[in-house]
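In: build me a model:
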Amino acid sequence: MDTTIEQPGDGTARRILLVEDDRELGPLLLRLFRGAGYAADLAADGQAGLHLGLTRRYGVLVIDRGLPAIEGLDLLARLRRRGVGTPALLLTALGTVGDRVAGLDGGAEDYMVKPFEVDELLARVRALMRRPAGARTALPLGAAEFDLVSREVHGDDGAVTRLSGREADLLRMLAETPDRVFTRAEIVRRVFPDAAAEALVDTYVHYLRRKLGAGAVHTVRGAGYRLGAL
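Out: The predicted model follows:
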């Protein structure tokens, strides 16, 4: 297990956990983040990344998918199951639409395909740094509650419903402003920016209704969608 550890800098919000097994790219990215003013830890395999992710607090996780010991998506899933809600960016050579959907549904907030532009990577990290984990951990859904970290909806009858990453993103957007109607175009911009297909909105609304009940998302004819009643 190969781990390079930087000591804490100016707090969690400026710390990055980089999990990358490429012996050239990993140290290169570590220097890049340090040069941009971040404190950073580098883990060269999934097991080391899991250990650091569970024992230290970070502002952003940058995770390669093709990792030894624990694959990147599995690593992220394990962290999420243990309550680690730190925003995560998957950095990988796997770039099909299916790969991106799997990554975002698997709990990542962002997804970049190698090769990439350094300036764009830093910009995406800055954007994720503005989404600190733990700022809000749950949202009310009538008598139910939506856990933002575990992506689970807890019913007043004790039932627990697990959502995918995209389902959770859509429900969160609706639940944060429950009286607002969102157009399909707005939902695409905020939940499906990599796909830019309004048909996905209807698909994921269907998924939420199937899991949470037909009334979970209300259709406002000619306008869009808003949170319904669970």
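
In: going forward, measure contacts between C-alpha atoms and count neighbours the same way
Out: Noted.

In: helix or strand next in line after whichever helix or strand residue 42 is part of, which one?
Out: Per DSSP states H and E: residue 42 is located in strand 39-43. Moving toward the C-terminus from strand 39-43, the next helix or strand (DSSP H and E) is helix 46-55.

In: in that next one, what's buried?
Out: 46-50, 52-53 (16 or more other CA atoms under 10 Å).

In: ok, stretch 13-29 next?
Out: Quick answer for stretch 13-29 (16+ other CA under 10 Å): 13-21, 26-27, 29.

In: tally of neighbours for residue 82?
Out: 13 (other CA atoms under 10 Å).

In: please enumerate the helices of this structure.
Out: Counting by DSSP state H, the segments of the chain that form helices are 25-35, 46-55, 72-81, 97-105, 118-129, 165-176, 184-191, 199-212.

In: let's have these in JSON lines, adding distance to residue 65.
Out: Shown next, in JSON lines, are the helices of the chain (distance: least, CA to CA, whole Å):
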{"stretch": "helix 25-35", "distance to residue 65": "13"}
{"stretch": "helix 46-55", "distance to residue 65": "9"}
{"stretch": "helix 72-81", "distance to residue 65": "4"}
{"stretch": "helix 97-105", "distance to residue 65": "9"}
{"stretch": "helix 118-129", "distance to residue 65": "16"}
{"stretch": "helix 165-176", "distance to residue 65": "16"}
{"stretch": "helix 184-191", "distance to residue 65": "22"}
{"stretch": "helix 199-212", "distance to residue 65": "24"}
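
In: how about this one, so we can line them up?
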Amino acid sequence: MSGRLLIVEDDPRLGPIMRDVLSTGWSVRLCESAEQGLEAVLAHGFDAIVVDRRLPGMSGEELVRELRRRRVGTPILMLTALGELRDRVEGLDAGANDYLVKPFEFEELSARLRALTRDYAVPVAGIVIGSWTFHPDDHSIDSPYAGRILLTEAESAFLAVLAAEPERTFSREYLLEAVFARGESPITVETYVHYLRRKTDRDLIQTVRGSGYRLGTPA
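Out: This is a model prediction of the structure:
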């Protein structure tokens, strides 16, 4: 098994075919929109992502930009029916690591994914939060007292949202939608704030009364 692969493709014929073909070497999840893809990435870790450039609602390019804004370092291959140089450059500038023009051969797609996961190096530097260092890609945080502390995928995704904009106060409603699956209760946000504080430091997450939460500055 090569690892966990997310495919974001809205074509009702191509998406399932890609999933079935690539399932021989990957554990594959298929999403039909960028919004579903973003939710899946924030809730679950993947080793590689394939994104169609043209998607309903949020475009594939916008999805890639949003993932990079949130410091998701997973290698991304962008699929596009647009073969012009400008279109390829825009996809790479958005943060994609490679592109493939439709129609394509599955052997080439598989080879490019192997190359991405073989050659891609995840940055070792973490996000400094006070005296702590957060590593979103491997779901951990370095404590100045106790060494490395492992986080769950949901805890890491929650903290990554706060760390992406450390000066911003996020409402409970925003955090619920950005991090958790649809149908979760608003109390879930408070629960995960409690989990993270219990594992790390109470000052890691600051409560802004009447507004929500923001990143703190723990000693």
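
In: just to revisit the earlier point, out of the buried residues of stretch 13-29 of the first structure, which is nearest to residue 227 of the first structure?
Out: Of all the buried residues of stretch 13-29 of the first structure, residue 13 has the smallest distance to residue 227 of the first structure: 31.4 Å, by CA to CA.

In: now check the second structure for the residue matching residue 104 of the first structure.
Out: Matched by TM-score structural alignment, residue 104 of the first structure corresponds to residue 92 in the second structure.

In: for the residue nearest in space to the middle of the second structure, give its distance to residue 4 of the second structure.
Out: Nearest residue to the geometric centre of the second structure (CA atoms, centre = their mean): residue 41, 4.0 Å. Relative to residue 4 of the second structure, residue 41 of the second structure is positioned 11 Å away (CA to CA, to the nearest Å).

In: give me the nearest residue to the aligned residue in the first structure for residue 38 of the second structure, chain neighbours excluded.
Out: In the first structure, the residue matched to residue 38 of the second structure (TM-score structural alignment) is residue 50. With CA to CA, 6 or more residues apart in numbering as the criterion, residue 50 of the first structure has its nearest non-adjacent residue at 6.4 Å, and that residue is residue 75.

In: the one you found matches what in the second structure?
Out: For residue 75 of the first structure, the residue aligned by TM-score structural alignment is residue 63.

In: burial count for that match?
Out: Look at residue 63 of the second structure: counted by other CA under 10 Å, it has 23 neighbours.

In: pretty sure it sits against residue 34.
Out: Yes - using CA atoms under 8 Å, residue 63 of the second structure is in contact with residue 34, at 5.9 Å.

In: can you pull the contacts of the aligned partner of residue 74 of the second structure in the first structure?
Out: The criterion is TM-score structural alignment: under it, residue 74 of the second structure has residue 86 as its aligned partner in the first structure. By CA atoms under 8 Å, 6 or more residues apart in numbering, residue 86 of the first structure lies in contact with 58-61, 132-134.

In: which bit of the first structure covers stretch 141-158 of the second structure?
Out: Per TM-score structural alignment, stretch 141-158 of the second structure has no counterpart in the first structure.

In: mind checking the end-to-end distance for that stretch?
Out: 13 Å.

In: repeat that for stretch 54-65 of the second structure.
Out: End-to-end span of stretch 54-65 of the second structure (CA to CA): 14 Å.

In: then stretch 82-99 of the second structure?
Out: Taking CA to CA, stretch 82-99 of the second structure runs 11 Å from one end to the other.

In: can you check stretch 71-86 of the second structure too?
Out: One end of stretch 71-86 of the second structure sits 25 Å from the other (CA to CA).

In: and the match of residue 38 of the second structure, how far from residue 71 of the first structure?
Out: Distance, residue 50 of the first structure to residue 71 of the first structure, using CA to CA: 11 Å.

In: need the residues touching each of these two.
Out: By CA under 8 Å, 6+ apart, no residue touches both residue 50 of the first structure and residue 71.

In: returning to that earlier point: mark which of the contacts of residue 86 of the first structure are buried, thanks.
Out: 58-61, 132-133.

In: now, which of those sits nearest residue 112 of the first structure?
Out: The shortest approach to residue 112 of the first structure among these belongs to residue 61, at 12.8 Å (CA to CA).

In: what's the counterpart of that closest one in the second structure?
Out: Aligning on TM-score structural alignment places residue 61 of the first structure opposite residue 49 in the second structure.

In: that match contacts residue 3, doesn't it?
Out: No - with contact defined as CA under 8 Å, residue 49 of the second structure does not reach residue 3; the gap is 10.9 Å.

In: could you tell me how many residues sit around residue 25 of the second structure?
Out: Neighbour tally, residue 25 of the second structure, other CA under 10 Å: 14.

In: and it, what does it touch?
Out: 1-3.

In: what about 10 Å?
Out: 1-5, 110 (CA atoms under 10 Å, 6 or more residues apart in numbering).
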